[in-house]
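*Asks:* quick one, structure for this:
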Amino acid sequence: MITRWFDLHAGALRVDAQNALQMNSFSRIFSDEAIAAADSAAFTLTIREGEPESAPDGATLIYAGPVFDEGDCRFTSHDGTQYLQFPDRVTLILAADKRHASITVAPGCEISAGQSVAMLVLHAAANATGQFLLHSAGVTMPGSDDLVVIFGQSGSGKTTTTLALCDAGFGLCSDDVMVFRVDADGVTAWGLPRNLKVHRKTAEMLDWVAPRLSGDWSDEDERRLLQADIADRIRIEPTGRRPVAGLFKLERSGRTESDVLALAATETLAALAADNMRIGKTGLVEGEIRQFSLLAAITRTLPTFRLCAGSDLSTIAPAVETAIAEDRQRRDVKAN
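*Replies:* The predicted structure follows:
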């Protein structure tokens, strides 16, 4: 067996796999940033080759149907244990203790251990350390360690906006997944240090990006953008938890200039919940009520904005910086 440890910045994830190919999905997610063995694991995953298991008879069906680009699956629950099955390819079992998971992958189907299977493991591991995943991008403010978090549905332009902000002096943490924690110290987050997937339109809008792309165009009209290939142009932040300065809901304005408007906490919560909560045939999936309460906590705590991104990408950064500065000024006046 191969054992690797990954830092969750509130505990460690231990992954045991029979071979390097099985380990690849998690190495890619963390951009191969393994850590030295920890004293203990907050969450443990075991990956082995074999015939994928089926859920026990009588398991409650949560979802059955297609997953984009991955095929049909079944997601079920039995006595607190959850089963995600892609028939004849892979089965993920999330143990009822919320601290362990196992993946059984059929020979030649190692790639199936990635994508939805891997993300469910990360959701569980984050929950085991008192954290939660948010579909969002995160960048640090110029000259500061504070985070600006940008969220929006897939296709709203998070990667384009993230790269435009970083080219203007912000620091890159993640363009797609941030891991949040809410505690007595406030709201902090860190980004999964993954390489980026860039759409053809993004490459056309940012001329410095195209020469740095790797691989062929995918069926979704995307190519890889390795962090190592943009480190000469933008600041890549080391992975670690940082305070969050504000949440920005990304929208396309249809105008040239970008603008930032105040956004009600209730509207922010509704948008975050729609994009980050799972609903099955029987209602909310187990654990999603906790997710909703945490989403509510960050919308109560953090300033929330609507980022109306214009076609002139150079106007995004000044609009974001002005919004944060004005919010801080208002808070200082109120505090005094």
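*Asks:* please count neighbours and contacts with C-alpha atoms only from this point.
*Replies:* Noted.
*Asks:* okay, buried residues for the helix or strand hosting residue 332 please.
*Replies:* Using DSSP states H and E, residue 332 sits within helix 316-335. Within helix 316-335, the residues scored as buried using 16 or more other Cα atoms under 10 Å are 316-317, 319-321, 323-324, 327.
*Asks:* ok now stretch 35-43, how far from the chain's centre?
*Replies:* 22 Å (Cα atoms, centre = their mean, to the nearest Å).
*Asks:* please, where are all the strands along the stretch 201-336 of the chain?
*Replies:* 222-225, 235-236, 242-252, 259-262, 279-280, 283-284, 304-309 (DSSP state E, counting those that start in this stretch).
*Asks:* of those, which stretch is the most buried?
*Replies:* strand 304-309 (a mean of 24; mean count of other Cα atoms under 10 Å).
*Asks:* ok and that strand relative to helix 316-335, angle-wise?
*Replies:* Interaxial angle of strand 304-309 relative to helix 316-335 (axes from the mean of the first three to the mean of the last three Cα atoms, to 10 degrees): 160 degrees.
*Asks:* run through who's touching strand 304-309.
*Replies:* Strand 304-309 is contacted from outside by 161, 246-253, 255, 257-265, 268, 316, 320, using Cα atoms under 8 Å, 6 or more residues apart in numbering.
*Asks:* again, only using 7 Å
*Replies:* Contacts to strand 304-309, defined as Cα atoms under 7 Å, 6 or more residues apart in numbering, come from residues 246-253, 258-265, 268, 316.
*Asks:* measure residue 177 to residue 246 for me?
*Replies:* 16 Å (Cα to Cα, to the nearest Å).
*Asks:* what of residue 154?
*Replies:* 20 Å.
*Asks:* and if you look at residue 169?
*Replies:* Counting by Cα to Cα, the gap from residue 169 to residue 246 is 17 Å.
*Asks:* do residue 330 as well
*Replies:* Distance from residue 330 to residue 246, by Cα to Cα: 14 Å.
*Asks:* and for residue 259?
*Replies:* Taken as Cα to Cα, the span from residue 259 to residue 246 is 15 Å.
*Asks:* please generate a structure for the following sequence too, so the two can be compared:
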Amino acid sequence: MSTASEPGAPALGAFLAQYDIGGHLLALEAQTAALLQPLDLFLAPLRVEPDRTPDFRLLLRHGPHPAVQAGDVPLFAGPLLTEGEFEGFRRSEGLLLRGPDVSALIEPARRRAVIVTAPGAEFRTASSAGLIALEMVVDAFGQALVHAAGLTLPDRDALVLLHAPSGTGKTTTALALAGAGFGLCADDAIVLRDGEAGISAWGLPRFVKIHRRTAALLPWLAPALGPVWDAGGEQAVPLAALSRHARIEDRRPRAVAALFMVTRGEGPTQVHAQPRVDALAALAADNVRGGIAGLEAHQARRWALLARLVSATPVFELRVGPDVGEIAARVREALAL
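*Replies:* Sure thing, here's the model as predicted:
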């Protein structure tokens, strides 16, 4: 529980929620329900009843942005996605992110972060500032959040990972596999961890963004879809809505059996061995961010974990053609299932 005497802490009586992040406890502490709701909606499947002191505290509040201090090192300045102009600064091994209506001060050594939003911009707690904070929380637990999909194999409790830049068909590929007997863990956000038994992974809960084209290719999705599509022709569908026709997995870490780099092709769907150096370059380009002061410590750790993943795991190129119904068969052949 926070106390009023802590700098930047919410007042007593804050709204609280706690989550299991791969065996570690994250606490969200917010001044208002509106501040808590966006991140809580994102993390809801991981929510647990608190039974001990949290390992990391993420404080959500209104008020002035944290000030830049004399020792802060500039990292970047410029537009962040569609959210306006941001400045980033290194503070020790932490990060200060300042934008027009949201800021984040993330201090892993103190096991805490503070996200400040302007009144009326509470949804920003789950936008880039909140997701960057979550990346660094996961890193503080010795894990790495990466842009990939994960599915369990039909006959054993191990994962295949799918990687592709946004818009390349990763979600369509993941859903095609889910409709053919693979278990869906996540279509976009995977947490990697390295232990004595090797690399394992679990899926961070997110709504699946299903495009009209994907729905047309995979008719089994129809019962989970509503009549309204957004301006990009997509619907955000909770994983639970897909459970009538696909196996939705829990959040337990599982061994990684293979990594598939998804590309698009005009001919039939094919699988080929992928050079590991090419796979690592593609993963790093999509998941590791640098700045004008070089690679930050948590980004360097993410790079190292990706390198261990690629070196220890069979790597394939999955070139997906128009025949999406053949994706599962080609993956099975590659893994000799």
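*Asks:* just to revisit the earlier point, out of the strands of the stretch 201-336 of the first structure, which is closest to residue 10 of the first structure?
*Replies:* Closest to residue 10 of the first structure of the strands of the stretch 201-336 of the first structure, according to Cα to Cα: strand 242-252, at 12.5 Å.
*Asks:* what helices and strands are in contact with the closest one?
*Replies:* strand 147-151, strand 186-191, strand 304-309 (3 or more Cα pairs under 7 Å, 6 or more residues apart in numbering; DSSP states H and E).
*Asks:* which residues touch the shortest one?
*Replies:* Looking back up the chat, that one is strand 147-151 of the first structure. So strand 147-151 of the first structure is contacted by 135-141, 158, 242-250 (Cα under 7 Å, 6+ apart).
*Asks:* and the very next helix or strand once past it, how far out from the chain middle?
*Replies:* Once strand 147-151 of the first structure ends, the next helix or strand along the chain (criterion: DSSP H and E) is helix 158-167. Between the centre of helix 158-167 of the first structure and the centre of its chain there are 16 Å (Cα atoms, centre = their mean).
*Asks:* residue 108 of the first structure matches what in the second structure?
*Replies:* Applying TM-score structural alignment, one finds that residue 108 of the first structure aligns to residue 120 in the second structure.
*Asks:* neighbours of that match, how many?
*Replies:* By other Cα atoms under 10 Å, the residues close to residue 120 of the second structure number 11.
*Asks:* what of residue 166 of the second structure?
*Replies:* 12.
*Asks:* which neighbouring elements make contact with the helix holding residue 332 of the first structure?
*Replies:* Checking 3+ Cα pairs under 7 Å, 6+ apart, helix 316-335 of the first structure ends up next to strand 259-262.
*Asks:* would you map the strands across the stretch 51-200 of the first structure?
*Replies:* Taking DSSP E, counting those that start in this stretch as the criterion, the stretch 51-200 of the first structure carries its strands at 60-67, 71-78, 81-86, 90-94, 100-105, 132-140, 147-151, 171-174, 177-183, 186-191, 196-199.
*Asks:* dump those to a markdown table, plus distance to residue 207 of the first structure and mean neighbour count.
*Replies:* As requested, the strands of the stretch 51-200 of the first structure are arranged in a markdown table below (distance: least, Cα to Cα, whole Å; neighbours: other Cα atoms under 10 Å):
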| stretch | distance to residue 207 of the first structure | mean neighbour count |
| --- | --- | --- |
| strand 60-67 | 33 | 15 |
| strand 71-78 | 35 | 18 |
| strand 81-86 | 40 | 23 |
| strand 90-94 | 40 | 26 |
| strand 100-105 | 41 | 24 |
| strand 132-140 | 21 | 25 |
| strand 147-151 | 22 | 26 |
| strand 171-174 | 18 | 27 |
| strand 177-183 | 25 | 20 |
| strand 186-191 | 25 | 22 |
| strand 196-199 | 12 | 20 |
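*Asks:* which one of these lies nearest to residue 215 of the first structure?
*Replies:* Taking the strands of the stretch 51-200 of the first structure one by one with Cα to Cα, strand 196-199 is closest: 10.6 Å.
*Asks:* ok, the counterpart of residue 168 of the second structure in the first structure to residue 325 of the first structure distance?
*Replies:* By TM-score structural alignment, residue 168 of the second structure lines up with residue 156 in the first structure. Distance of residue 156 of the first structure to residue 325 of the first structure, given as Cα to Cα: 25 Å.
*Asks:* residues in the second structure aligned with stretch 231-242 of the first structure?
*Replies:* With TM-score structural alignment as the criterion, stretch 231-242 of the first structure aligns to 243-254.
*Asks:* what helix or strand does residue 27 of the first structure sit in?
*Replies:* helix 20-29.
*Asks:* how about that helix, which residues of the second structure does it hit?
*Replies:* Going by TM-score structural alignment, helix 20-29 of the first structure sits over residues 33-42 in the second structure.
*Asks:* the matching stretch vs the first structure - mean distance after superposition?
*Replies:* Compared with the first structure after fitting, stretch 33-42 of the second structure has a mean deviation of 1.9 Å; criterion: mean Cα distance after the TM-score superposition for the first structure.
*Asks:* identify the residues contacting that stretch?
*Replies:* Counting by Cα under 7 Å, 6+ apart, 15, 30, 60-61, 122-123, 125-126, 205-206 sit against stretch 33-42 of the second structure.
*Asks:* so which bits of the match of stretch 231-242 of the first structure are buried?
*Replies:* Quick answer for stretch 243-254 of the second structure (16+ other Cα under 10 Å): 246-249, 251, 253-254.
*Asks:* what's the farthest-apart pair in these?
*Replies:* 246 and 253 (19.5 Å).
*Asks:* now do the contacts for the counterpart of residue 261 of the first structure in the second structure.
*Replies:* Using TM-score structural alignment as the criterion, residue 261 of the first structure maps onto residue 272 of the second structure. Neighbour list for residue 272 of the second structure: 316-318 [criterion: Cα under 7 Å, 6+ apart].
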